[in-house]
Structure formats: C-alpha cells, structure tokens
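Novice: 3D, please:
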Amino acid sequence: MEESDTIITLIGTKLAKIGNEFIFRGTAKDCEPCKLNRTCLGLNIGSKYRINSIRKGGKLECFIHDCGVCAVEVIETPIRMSIEARKAIRGSKIVYEPVACNYSSCENYGICHPSGLIRGDKFTVVEVAGEMPGHCRRGYSLKVAEVKRSERS
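Specialist: This next block holds a predicted model:
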C-alpha cells in the first residue's frame, strides 16, 4: 500500500475497528451544519473502504452518531464486479454499465449489480479474477474483475 492511498476520515466510534469495511453512501441532511463534514464526506460515493488504523485524539461530537466519531485511516478497496470479457484487461479504463439482466435469483446477480455503483462511474481494472462461475442465463460473455474508481464521483 502506498502512503497516497491512505485517506483520513471520521467514523462512528462504535464502527471504528481495524479491518471493518464499509461502502460510503454520501451525506445525510444532519451533516450540513457540521464544521467537520469535509473530513467525513471526502470519500467517493459508492466506493468500498477498509479501516487500517485508528488515530489518537479521542472522540468528537457528531449529529449522526450518538457516541461521537473518531479519526481513522482508510483505503479504498477494489470492487468485485462482472465486466464484458473483451474489456477484461488489467489496467484498462472502463465505464460501469449494469448488466441488462433481471434474474435476481442468479448466483452472480451481486457481482453483476454491485451495491452502490451508478451507471457511468469510471474504474480501472486492477485484476482479472477469471471466468464467471456457473452459466449466464442471458448468454453474456463475462469475467469477474476487481476494479478501483479512477475518477471521483
């Protein structure tokens, strides 16, 4: 991990445990008047983060978290998703387009429709994990890849 990958943010003290992962969903209305909201809200909406360390300095008051917040160091973790096989090249830039499929009972539905992503989000392929498990009912040629957001939302 490079030093530049580390981001300092604030998180509820009850959630601040090394190794915890979360998807940043964005701002809450109660965050608007807070003078610390730039620290909390400097993450990419829809991206997944892992807490790597908890900073010293104690707890701060928060309008959302009843036990306050504390400073933590996080890194954005890769997102596992399906991509068209022809685009599955390590280092390539892709634009997220959800797979046109409504088979919510499919074992791969979560990989084809990752939580928190929006059509048009831009990513870089970090790793191609291989073929999709099982058979695609729609007949798509897909691969499983790990991607990282390449532009802020």
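Novice: please count neighbours and contacts with C-alpha atoms only from this point.
Specialist: Will do.
Novice: how far does stretch 65-85 stretch from start to finish?
Specialist: 43 Å (CA to CA, to the nearest Å).
Novice: cool, stretch 89-107 as well?
Specialist: End-to-end distance for stretch 89-107, by CA to CA: 24 Å.
Novice: which residues touch it?
Specialist: For stretch 89-107, the external contacting residues (CA atoms under 8 Å, 6 or more residues apart in numbering) are 87, 109, 112-113, 117-128, 138, 150.
Novice: make it 10 Å
Specialist: Counting by CA atoms under 10 Å, 6 or more residues apart in numbering, the neighbours of stretch 89-107 from elsewhere in the structure are 81-84, 87-88, 109-114, 117-128, 133-138, 140, 142, 145-150.
Novice: the strands in the protein, which residues?
Specialist: With DSSP state E as the definition, the chain shows strands at residue ranges 6-12, 21-23, 48-54, 69-77, 79-84, 93-95, 122-131, 142-149.
Novice: in the first one, what's buried?
Specialist: Same thing as strand 6-12. By neighbour count, and taking 16 or more other CA atoms under 10 Å as the criterion, the buried residues in strand 6-12 are Thr6, Ile7, Ile8, Thr9, Leu10, Ile11, Gly12.
Novice: one more, so I can put them side by side:
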Amino acid sequence: MVEVRHITLVSYLTAKEGYTFVFSGPAPECNNCRFKKVCIDKLKKGHVYRVVRVLGVKNRCPVNQYVITVEVEEAAIEAAVPTRLAIEGMIINYSKIVCGMSNCINNKVCNPKYLPSSGKVKIVEVLGRLQCPKKIPLTKVRVIVI
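Specialist: I've put the predicted structure just below:
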C-alpha cells in the first residue's frame, strides 16, 4: 500500500509522532483562517490520521492557541470483519461486530475506537482468523476509511 502523506497543522498538545486522531471537521473559526488550505482542506471528515513527522513550525490558532506543522498519513485500523469479506484490497460496507460480550478478548477489534459504527472501508491487510467465543467466523484485518 502506498501511503499518501499530507502536511497539516495540529494542536501543540498533540504534535507527537504516533499520535492518532479522527478528523471531525473544521470549527466555524477555521473558515476565514489564513491556514485553512494547509490545516484542514486536505483532511477528510471521519478519516483516521497518524502523525508521522513533526516539522516544528509553530503558528497562532484561534481554536487551539497554537498549532504545529506535522506530516500525517491515513492510519490503518485493526478491525474484525466476517471471514467471507476478509480479502485484501476489497472495499466493504463495514459494521462493528455486535454480540453482547463486552468482556470478550476480541472486543477491541470487534469495536475499534477509531472507526464509525458503520461505513465504507478498504481492507489493506488480512492479519488472520479470530477465535470467537460465540463461534462467529471473524478475521482480523487492517482497514482505512473510504
């Protein structure tokens, strides 16, 4: 998979390599900001990004006090999908796995923190079968939001 990287701005509090975030869209103050094109225009609402490099340039921000210039890439998130859909490169309509077992060892991949409850995702890597206590045929994959 070719990682597309973008230069953007993030809060000085989160400008650390490895920091992962979901872009939830611009604040109203962003619409007239001179940094809008580099800060938010390249990011897609609902997509997950990871800071891969901190460039260190600091600018004032009406929303976050200060922002730091960073390089981000779209982050692949580990998730569980029905085994019949676990094909690398496939775009699927993803839904979190709902089984009622909140204490299950697979709960973090069945209900990943950074993915919406449902939506289109692309499977970028198949990691292997999961042992589901309810015998649901599931496979652990890495996905990106489409």
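Novice: ok so, going back, which of the contacts of stretch 89-107 of structure 1 are buried?
Specialist: With neighbours counted by 16+ other CA under 10 Å, the contacts of stretch 89-107 of structure 1 contain buried members at 81-83, 88, 109, 111-113, 117-118, 121-128, 142, 145-149.
Novice: how near is the residue of structure 1 most remote from its centre to Ala100 of structure 1?
Specialist: Distance from the C-alpha centroid of structure 1 peaks at Gly139, with 27.7 Å (CA atoms, centre = their mean). With distances defined as CA to CA, the gap from Gly139 of structure 1 to Ala100 of structure 1 amounts to 11 Å.
Novice: just Val126 of structure 1 next, same as before
Specialist: Here Val126 of structure 1 is placed at a distance of 23 Å from Ala100 of structure 1 (CA to CA).
Novice: what range in structure 2 does stretch 72-84 of structure 1 sit on?
Specialist: Aligned by TM-score structural alignment, stretch 72-84 of structure 1 corresponds to residues 70-82 of structure 2.
Novice: distance of the spatially most central residue of structure 2 from Arg60 of structure 2?
Specialist: Averaging the C-alpha coordinates of structure 2 gives a centre point, and the residue nearest to it by CA atoms, centre = their mean is Val48 (2.0 Å). Between Val48 of structure 2 and Arg60 of structure 2 the distance is 24 Å, computed by CA to CA.
Novice: ok now stretch 43-57 of structure 2, how far from the chain's centre?
Specialist: Average the C-alpha atoms of stretch 43-57 of structure 2, do the same for its chain, and the two points are 10 Å apart (CA atoms, centre = their mean, to the nearest Å).
Novice: do the same with stretch 121-135 of structure 2
Specialist: Relative to its chain's centre, stretch 121-135 of structure 2 lies at 18 Å (CA atoms, centre = their mean).
Novice: with stretch 139-146 of structure 2 instead?
Specialist: Averaged over its C-alpha atoms, stretch 139-146 of structure 2 has a centre that lies 10 Å from its chain's centre (CA atoms, centre = their mean).
Novice: do stretch 106-115 of structure 2 as well
Specialist: Per CA atoms, centre = their mean, the displacement of stretch 106-115 of structure 2 from the mean C-alpha position of its chain is 12 Å.
Novice: can you get me the start-to-end distance on that stretch?
Specialist: Across stretch 106-115 of structure 2, the terminal residues are separated by 15 Å (CA to CA).
Novice: name the residues that touch that stretch?
Specialist: Applying CA under 10 Å, 6+ apart, the set of residues contacting stretch 106-115 of structure 2 is 20-22, 46-49, 75-81, 94-102, 104, 117, 121, 130-133, 138-145.
Novice: for the counterpart of Pro133 of structure 2 in structure 1, give its distance to Cys112 of structure 1.
Specialist: Residue pairing (TM-score structural alignment): Pro133 of structure 2 is matched to Cys136 of structure 1. Cys136 of structure 1 sits 11 Å away from Cys112 of structure 1, taking CA to CA as the criterion.
Novice: report the set of residues contacting both of these two.
Specialist: Between them, Cys136 of structure 1 and Cys112 share the neighbouring residues Cys101, Cys106, Leu142, with contact defined by CA under 10 Å, 6+ apart.
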